[in-house]
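In: coords please:
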Amino acid sequence: MKTPLIPTLIATAAYAFAFTSCDSHQENVRQDALEQKADALEMKADEVRKDGEAAADATEKAADRVREQAKDSLDAEKENAEARADAAEDNADSIRKATERKAEALEDEADANRDAK
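Out: Have a look, this model is predicted:
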């Protein structure tokens, strides 16, 4: 008895696709490890942002305290205090920018890990 050609070809193609599309256990483990590393990097990026924002806020509060303490001071002391407070606020801005760059770099690394799958 002769088997029909078209159903045989379809069955062969289906089996070939089924066997080639399955990931091996090792591949699944590798992908899971990459996903876990990417998740860890994103959590670290969130922590970096949180810590950076806290440091910048503390720096700004210190600048506000310097200004408040200088209210009753002499003019020369006020100018000096104002300059220190301005420098502290500039530092807070720098902290925020540096923190954001670091967090974005971590997120880019997380994306690269996910793309490596």
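In: alpha carbons only for contacts and neighbour counts from here, please
Out: Noted.
In: right, and the helix or strand after the longest helix seen in the chain?
Out: Criterion DSSP state H: the longest helix present in the chain is helix 25-69. Next along the chain after helix 25-69, taking DSSP states H and E as the criterion, comes helix 75-115.
In: which helices and strands sit right next to that next one?
Out: helix 25-69 (3 or more CA pairs under 8 Å, 6 or more residues apart in numbering; DSSP states H and E).
In: For the comparison step, fold the sequence that follows:
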Amino acid sequence: MRIPLAAIGLLLAASACSSEPEQTSVRNDAEQIAATLEAKADNLEALADSTANADAAAMLEGAADNVETQADNVRDAAETR
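Out: Okay, the predicted model is just below:
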């Protein structure tokens, strides 16, 4: 998952600015990134639900959980700046 980690880095760099409009922009960008990640997690969960192989379903559920955690991390990174 290189994109979410890169997104967090960009958010941290961009959020170092001190003006309120820039902070609002960073938060909005973070929310869009997090929403995209959550949609991907939902897709992984739906795929897991429709997969007959229990091992594959468990792997997909784990991946979905990881993506949801990354969405939370993006939001947290934006809020701490």
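In: Put one on top of the other, what's the TM-score?
Out: Here the superposed chains carry a TM-score of 0.73, computed using TM-score structural alignment, normalised by the length of structure 2; 63 aligned residues with a CA RMSD of 1.2 Å.
In: Centre of the chain to the longest helix of structure 1, how far?
Out: 7 Å (CA atoms, centre = their mean, to the nearest Å).
In: same deal with stretch 47-58 of structure 2?
Out: On CA atoms, centre = their mean, the centre of stretch 47-58 of structure 2 falls 22 Å from that of its chain.
In: That stretch: which residues count as buried?
Out: 47-48, 57 (16 or more other CA atoms under 10 Å).
In: same question, stretch 78-86 of structure 1
Out: Buried residues in stretch 78-86 of structure 1 (16+ other CA under 10 Å): 78, 81-82, 84-86.
In: Same question for stretch 57-70 of structure 1.
Out: 57, 59-64, 66-67, 70.
In: okay, the residues you listed in a markdown table with distance to residue 101 of structure 1 next?
Out: What follows is these, written out as a markdown table (distance: CA to CA, whole Å):
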| residue | distance to residue 101 of structure 1 |
| --- | --- |
| 57 | 18 |
| 59 | 19 |
| 60 | 20 |
| 61 | 23 |
| 62 | 24 |
| 63 | 24 |
| 64 | 26 |
| 66 | 29 |
| 67 | 30 |
| 70 | 34 |
